[in-house]
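Chemist: after the sequence you'll find the predicted model.
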Amino acid sequence: MTEIQPLSADVLRQRCDPQRLDFETTADIPSTDRLMGQGRAADAMRFALAMRRSGYNLFVIGERGFGHQTSVKQFLEYQAADSEAPDEWVYVNNFDVSRTPKVLRLPPGNAVRFREAMEELIDDLKVALPSLFETDDYRNRLRAINDEAKEQQDQAFETLRTKAAAEEIAILRTPMGFAFAPTKDDKVVEPEIFNALDKTERERVEGVIEGLQHELESVLRNMPVIEKKRRDSIRSLNAELASSTVSASVASTAEQFRDIPPVLDYLKSAEADLVRNAGLFLQDGGEDETAKLLSREAPEARDPRFRRYGVNVVVANGDANGAAVILEDHPTLGNLLGRIEHLSQMGTLVTDFMLIKPGSLHKANGGFIVIEARKILTEPFAWEALKRTLRGNAIRIESAAEQIGFATTVTLDPEPIPLDVKVILIGERRLYDLLVHLDPEFSALFKVEADFEDRWARTSENEEKSVQLFSSIIDDEDLRPLDATGAALLIEEVSRFAGDAERLSLHIGYVTDLLREADFWAGDDKKQTIGSADVERAIAGRIKRKDRVRERVYEAIDRETLLIDTAGTAIGQVNGLAVTGIGDFVFGKPSRITARVRMGTGKLVDIEREVELGGPLHSKGVLILTSFLNANFALDRPLSLWASLVFEQSYGGIDGDSASSAELYALLSALAEVPIRQDLAVTGSVNQLGQVQAIGGVNEKIEGFFDICNRRGLTGDQGVLIPKSNTKHLMLRQDVVDAVKAGKFAVYPIHSIDEGIEILTGLPAGVRDTSGKYPAKSIYGLVDDRLREFAEARRAFAERENGGKDNG
């Protein structure tokens, strides 16, 4: 029988010596970037940003809460600072087709300058042009045009009037228009007199009137032609006078942008339109109510008459230091691609190019945009729109109404803006896997993945780098400096959070929260620095706020509502250890596991599985127990066992195989009819060879059983059996370590079922001798004998029932 020694106290928690850190406070420590320990991910990001070919966008893989978004943004800002500021974009009016505004690409620093230059151009023309139309020569020529048009109109009416008078017909103007009436001695004939005329005379007069009506219609149809000719003449006159002044002003403006061809092309179009519409400068601005309404929403178009010459600055990077880094927190369709706004006027929606609003892709153009994958996937139409944009390398403004075919309002169709941006999606590994397998376009558009680590090796060098990270967080959050004792305890807590004494967690969010709370408690005590007491208080405070459920569970065990023994012995009964939790808070919860056996057909009943409370991993562990029994006992006989296993007082689902060793101990105890110590608890999975394998949550499981024993009073005999391979994961609470050091509690590292059953029962497990038999007083010998008895009993039963034939 091999005696297994419990672990010493110094193995249970890997300490960090404050003296080894060699600093007083983090104020003496230089900051570092947040990609510490992320070499693989950083290399992937550098590659994706440097690769300029299409499709090399980036997907950052990492669990929520690890601060990946902040780390990535910080990394991108470093990269962007070395880049040139991207070009700027403006929308201007298309003077030929107003519903398709044109987009202009301008070098950095020119968009606002261009807008201001156009405003200055209009202001100058508003002063210069009206003076041209105040001269006597202009008035005389305008009067001549109006007089000519009036003369043409009057002549047409006079000719018709003369012809009507010759036929004794008068032309009368009524509220409804023009009318004809017969006359006698230059007086209109009354209706009753006209009706008294003979039929032939009435028909003659009516025929004359009908002919005159046709001629009147011809005259009236010609009036708009005369009016159009008058307006064209006035427009030509205005253009003739305004042409030289407009050309001079536009030339002065063009000189400011002589090296920017798109602006020069636009100014040529604007010049022609200004000349054509020089009459706008003679109006008072009160005629176009729609323009007035729109101008109130865009103050830069100060005079509604000249809104058509405005410049809508979509993206201006004049003050930018390098490329843009945009963090899109709400990636709706409109927030990504921009939108065209409308205003309601008398039940009608109106818009123009000045109401085109940019999206985050416009602002990030030439730089980088960071989006949470989960958010964009849950926004209607946003994901498909982003993919279309990346495929086409152009930003085309879309609306949700258009996507579903509900758009009935006439709207704009602006020119798309060429896209040059790196899209960085951040999401969990499961989400990445789903996109790879379910979206065939995803891998073509996001060819690079940056897989973030959640922890790294705990070495002296990495502990020092962790302190640099603490210093960076303190600087970013404007917290008090952390002294060496506080940093050492925080390193231990980060290792404990990783669940591994040889690893350090890279969960920046957790570290940041702890530092914020420790800073609060340091301030509460009027301290200038954060010490270990403040960190400890922050840790304890976080636990206390979340442990109500744990307290209720432990209270139920204290009151024996939940049955857990921490003293004595029992056959077929063992204390198993599991973890449970609420949200992100997990704790250890002991569970009683029992086994019952009798003669049977080799069936091992997992009651949890039978009632559908056991998951597939738990069921796998139970099946391994059957394999272990078949391989080690009654080898020359069929397994003639019926056994049941159950987690007592378990009312929720159970999964995982971490209790399979405990179940096997209970089963062996029931078969050997040897009691198991109840002052010990067990965790660990078992394989077919009887080796005890590592499990998760080992610290919480040990502490869970310790808490129950401590509440009832530590006896010095209590302890926990854990897989030996879990020893490197131990980062236990200080009170547990102190109890072990004082000899009041024990943690046994177990390599095999043989070692565990010996500790639990006090009997040797047993090893087969050369004849293939186990020692009579060993656990395995007793189990083997019991199973042989079951086999013999089953054979005898079969002979009695079936005439000597065993049908199984």
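Modeler: Yes, it's here. Numbering: from 1, shown residues only.

Chemist: only C-alpha atoms from now on, for both contacts and neighbour counts.
Modeler: OK.

Chemist: distance of Ala48 relative to Arg391?
Modeler: Applying C-alpha to C-alpha, to the nearest Å, the value for Ala48 to Arg391 is 17 Å.

Chemist: neighbour count winner among these two?
Modeler: Using other C-alpha atoms under 10 Å as the criterion, Ala48 and Arg391 rank with Ala48 on top: 24 against 14.

Chemist: tell me who's in contact with Ala672.
Modeler: Contacts for Ala672 (C-alpha atoms under 8 Å, 6 or more residues apart in numbering) come out as Ile779, Tyr780, Leu782, Val783, Arg786.

Chemist: ok, the last one touching Leu671?
Modeler: It stands for Arg786. Yes: Arg786 lies in contact with Leu671 (C-alpha atoms under 8 Å); the separation is 6.3 Å.

Chemist: neighbour count winner among the two?
Modeler: Leu671 (25 against 22).

Chemist: so the more buried one: helix, strand or coil?
Modeler: Of the three states, Leu671 takes helix under DSSP: H, G, I helix; E, B strand; the rest coil.

Chemist: what about the closest residue to it other than its chain neighbours, how many residues nearby?
Modeler: Nearest non-adjacent residue to Leu671, counting by C-alpha to C-alpha, 6 or more residues apart in numbering: Val783, 5.3 Å away. Using other C-alpha under 10 Å, Val783 has 25 neighbouring residues.

Chemist: same question for the one 5 residues further on.
Modeler: Other residues within reach of Arg788, judged by other C-alpha under 10 Å, total 21.

Chemist: and the two most separated of the contacts of Ala672?
Modeler: Pairwise distances among these were taken by C-alpha to C-alpha; the largest, 10.6 Å, belongs to Ile779 and Arg786.

Chemist: Leu294 is in contact with Leu343, isn't it?
Modeler: Yes: between Leu294 and Leu343 there is a contact under C-alpha under 8 Å: 7.4 Å.

Chemist: higher neighbour count, these two?
Modeler: Applying other C-alpha under 10 Å to Leu294 and Leu343 shows that Leu294 carries more neighbours, namely 22 against 16.

Chemist: let's verify Ala643: helix, strand, or coil?
Modeler: Using three-state DSSP, the structure places Ala643 in strand.

Chemist: contacts for stretch 343-351?
Modeler: Thr290, Leu293, Leu294, Ile340, Glu341, His342, Thr409, Thr411, Leu412.

Chemist: ok, second structure coming up, stack it against the first:
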Amino acid sequence: MTHTLRLTPDCLRRTCDPKHFDFITTEELPEPEEIVGQDRALEAIRVGVGIGHDGYNLFVLGPTGAGKRTVLERIIGARAKAEHAPDGWCYVNDFEQPHKPHALRLPPGRATTLHHEMDQLVEELKVVIPATFESDSYRAQAERIDTEFNERHERAFAALGDEAQRHNVALIRTPMGFSLAPMHGGETLNEEQYEALPPNERAAIEASIGGLKEQLEKLLRQVPVWHKERRERIRSLNREVALAAVSHLVDDVKRDFTDLPLVMAYLDAVQLDVLDNVDAFRKTPEGEMPAGDSVFSRYRVNVLLDQEAAMGAPVVFQDFPSYQNLIGRVEHRAMFGTLVTDFTLIKPGDLHRANGGYLLLEMDKVLRQPFAWEALKRALFKREVRIESLAEMFSMVSTVSLEPEPIALDVKVVLFGDRWLYYMLYELDPDFAQLFKVPADFEDDLPRDGANHARYARLVASVARSHGLLPLSRDAVMRVVEQQARNAGDAEKLSLHMRTLADLLREADFHARDRQAQAVERQDVVRAIAAQLARHDRVREHLREAMLRGTLLIDTDGARAGQVNGLWVTQFGGAAFGQPARITARTHLGEGEVVDIQREAKLGGNIHSKAVMTLAAYLTARYSSTQPPCLAASLTFEQTYGEVEGDSASVAELCALVSSLSDVPIKQSLAVTGSINQYGEVQAIGGVNEKIEGFFDLCAARGLTGEQGVVIPRANIKHLMLREDVVEAAAAGRFHVYAVASADEAIELLTGVPAGVADAQGVFAPDSVNARVCAKLATYAAARRAFAQPMRAMMLRHKWHAAANSYSRASAKPHKGDRDE
């Protein structure tokens, strides 16, 4: 009945057909006309980049190292160069509310022009204004105002002094101000002389002094008014003089921005503020601008984004997308022990730099930065960038800060991430689907056929050229293609993981240059592959050594009932390798329970536990469909001390159980891998190449006998890309690879005994494995019935006595009527 297939060498490794490669070296090959194998992703990118509506941002799916960023930078870079450069943005001072800087939007290149012209304007004002105020014309006008004030002052006090003399009172000017003193005969009297005067004269003088004092106080109150008037006239003169000096300079700047009303309004405000602060320019030495002087920095222009029209749209990639790197920040400077700031200390973020263009971000890095993801979403939803300090938002600091006007945002965001990250965000973050409507899912592999062989060769040539590597010969390219099929885990596919491809080409180039070759040959690729494996081989070698020394018990000859060699794959530091593991089963009379020791010890994963329950269901349906289950069994992976996960050992576990039940030994020269379903069909598993090679390496170290081999699912034949030494051993008949499709095929191959086919009554052929299993289960069932009959009789007797005792106790109780009597 067997349909077991012993695989021929050509099934174990699919080599390249030389007719698909019509070149001598890759120097002859042109660049690929398109991105190889990524048609779906390219169409998604075209749609996502082309639609300008809200939410049509891109999320590029695929594993790290798949070349997503390189492809996007190439596509978006070419598109950005063909687009118009975005408008520039700058912050300027709001002279009425300095803590709320005003944002100006200007055509490309104009913000930088405004910045330079404003700096030049300030420099010119610092020269022109002092020179204007030092001119003879200004001095003459200022002196005229001063003279007029002084004359008015002197006339007023002279008139008061003359009137005082007429009343025999002297008006005396002292360093402390003015005072009034009595006079007689034109001379000022001292106190004794004043006391010697007749009383009537003293009374007259005192009355005069009282009246004059009121006039003096009134006159002294008038003096500040005159001073204010003088200052106003001087200020008015200064404004007139400054306006004459400033207006033509500001007009020169305005001529370049007459088409921008907001800039014109800003320049008008600058002119008014300069006139209000003209004294600051007069006090500044010529050509000197004190560092940190806000009087002059208030006229500067802080450019956030500006580029020439010929440069196209910006493309920004941020490798550290922190909150501040994304939205910008307001810096502070220390001054007299206090942190202060102004609008010139506003620093742009990547959203500012990418405004009008494209921003590329790694999604996992965005999520690792506190508040970065929320800030990005808020900016995209509101279509504006608002600079806010986290420290101020959470009241962590108390410093002088700003509230910059938000800047309108028009950016296409491209996120890169693994597939699990995309699907997790899609399910858990309701905002994600609204903002990133276009997933660009990069393919992991490429179908392997003649046309794609040629395309892949051009891809290899392109990667080699882009990294400055030696050209590859045809044989070298063929070996690279075969290795990329191995990396894809499928003989019918080619891996599109660009980092793996580039690493292989670089290392092959190293070996070719080491032997001073002009081109990379097949031997260089082989050496590079071997070196990559050797760097990660320490753990595998230690495990194989433990098996050879008998520390880990793995048999590769003989036969044992209830014991089978399973296969597992482990991965360390990017390198995967396979190893055999002993799986044992014990069976006895029970109630149909299969105990998974790994699960009971909490060393079994969910998938492994599911696989054990599946094979238990298969056993019950296959052998106990007409009688109650009477089997108890236990399964375990011997000498494993970590978690066992996956279902690829379920065929091996089933064979161990069947062997234990039938007492038919299993050949230890064979190892088996595969998953089983409830109908006994063997299903495909992963890591088939590594698993075969792991058992082969152990057998080769002990010596190949021609009896050893591995049993795999038939569905895995298309995945085989075994090492060349394994293929050579199979071709020489020293090692074998078998493919099976059912549990019976695997059992028959492992035991060498026919599995047996059931007839119409469900009876298996005599001496078959299945017949022996049924016989053992029948024995268990008979033993269970024999044990159950006396137990049932004992239980019946126990129930009869219990009922009799209950009746006796009830009869002994007095009736209600008896108690009444």
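Modeler: Yep, that arrived. A quick note: this is a predicted structure, and the numbers were derived from the prediction, not measured.

Chemist: isn't Asn575 of the first structure up against Leu563?
Modeler: No: if you go by C-alpha under 8 Å, Asn575 of the first structure and Leu563 don't touch, sitting 10.1 Å apart.

Chemist: what's the overlap in contacts for these two?
Modeler: Arg592.

Chemist: okay, these two: which has more neighbours?
Modeler: Of the pair Asn575 of the first structure and Leu563, Asn575 is the one with more neighbours under other C-alpha under 10 Å, namely 28 against 15.

Chemist: how much does the strand ranked longest in the first structure stray from the second structure?
Modeler: Secondary structure assigned by DSSP state E gives strand 585-599 as the longest strand of the first structure. Taking mean C-alpha distance after the TM-score superposition for the first structure, the mean distance separating strand 585-599 of the first structure from the aligned residues in the second structure is 0.7 Å.

Chemist: that strand corresponds to what range in the second structure?
Modeler: Under TM-score structural alignment, the match for strand 585-599 of the first structure in the second structure covers residues 575-589.

Chemist: buried ones in that stretch?
Modeler: 576-589 (16 or more other C-alpha atoms under 10 Å).

Chemist: in CSV: those residues, plus distance to Lys100 of the second structure.
Modeler: Output for those, formatted as CSV (distance: C-alpha to C-alpha, whole Å):
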residue, distance to Lys100 of the second structure
Ala576, 59
Phe577, 63
Gly578, 66
Gln579, 68
Pro580, 71
Ala581, 71
Arg582, 74
Ile583, 74
Thr584, 77
Ala585, 78
Arg586, 80
Thr587, 82
His588, 84
Leu589, 85
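
Chemist: please name the nearest non-neighbouring residue to the aligned residue in the first structure for Leu494 of the second structure.
Modeler: Counting by TM-score structural alignment, Leu494 of the second structure lines up with Leu504 in the first structure. For Leu504 of the first structure, ignoring the flanking residues on the chain, the nearest one in space by C-alpha to C-alpha, 6+ apart is Ser495 at 4.5 Å.

Chemist: assumed the one you found was part of a helix.
Modeler: Yes: Ser495 of the first structure sits within a helix when classified using three-state DSSP.

Chemist: what about it, how many residues close to it?
Modeler: Ser495 of the first structure, neighbours per other C-alpha under 10 Å, totals 27.

Chemist: if we can go back for a sec, among the contacts of Ala672 of the first structure, which lie within helices?
Modeler: Of these, the ones assigned to helices by DSSP state H are Ile779, Tyr780, Leu782, Val783, Arg786.

Chemist: and the residues you listed, which is closest to Arg552 of the first structure?
Modeler: The closest of those, once distances to Arg552 of the first structure are taken by C-alpha to C-alpha, is Ile779, at 38.1 Å.

Chemist: so what's that closest one up against?
Modeler: Contacts of Ile779 of the first structure by C-alpha under 8 Å, 6+ apart are Leu668, Ser669, Ala672, Val674, Ile757, Leu763, Pro764, Ala765, Gly766.

Chemist: 7 Å instead?
Modeler: Shown in contact with Ile779 of the first structure (C-alpha atoms under 7 Å, 6 or more residues apart in numbering): Ala672, Leu763, Pro764, Ala765, Gly766.

Chemist: under the alignment, what does the last one map to in the second structure?
Modeler: Aligned by TM-score structural alignment, Gly766 of the first structure pairs with Gly756 of the second structure.

Chemist: could you find the closest non-adjacent residue to its match?
Modeler: Gly756 of the second structure's closest residue in space is Ser768 (C-alpha to C-alpha, 6+ apart), at 4.9 Å.

Chemist: what's near enough to touch the counterpart of that neighbour in the first structure?
Modeler: In the first structure, the residue paired with Ser768 of the second structure according to TM-score structural alignment is Ser778. Residues near Ser778 of the first structure by C-alpha under 7 Å, 6+ apart: Leu763, Pro764, Ala765, Gly766.

Chemist: got a winner among those residues for most neighbours?
Modeler: Highest neighbour count within the contacts of Ser778 of the first structure, by other C-alpha under 10 Å: Ala765, with 23 neighbours.
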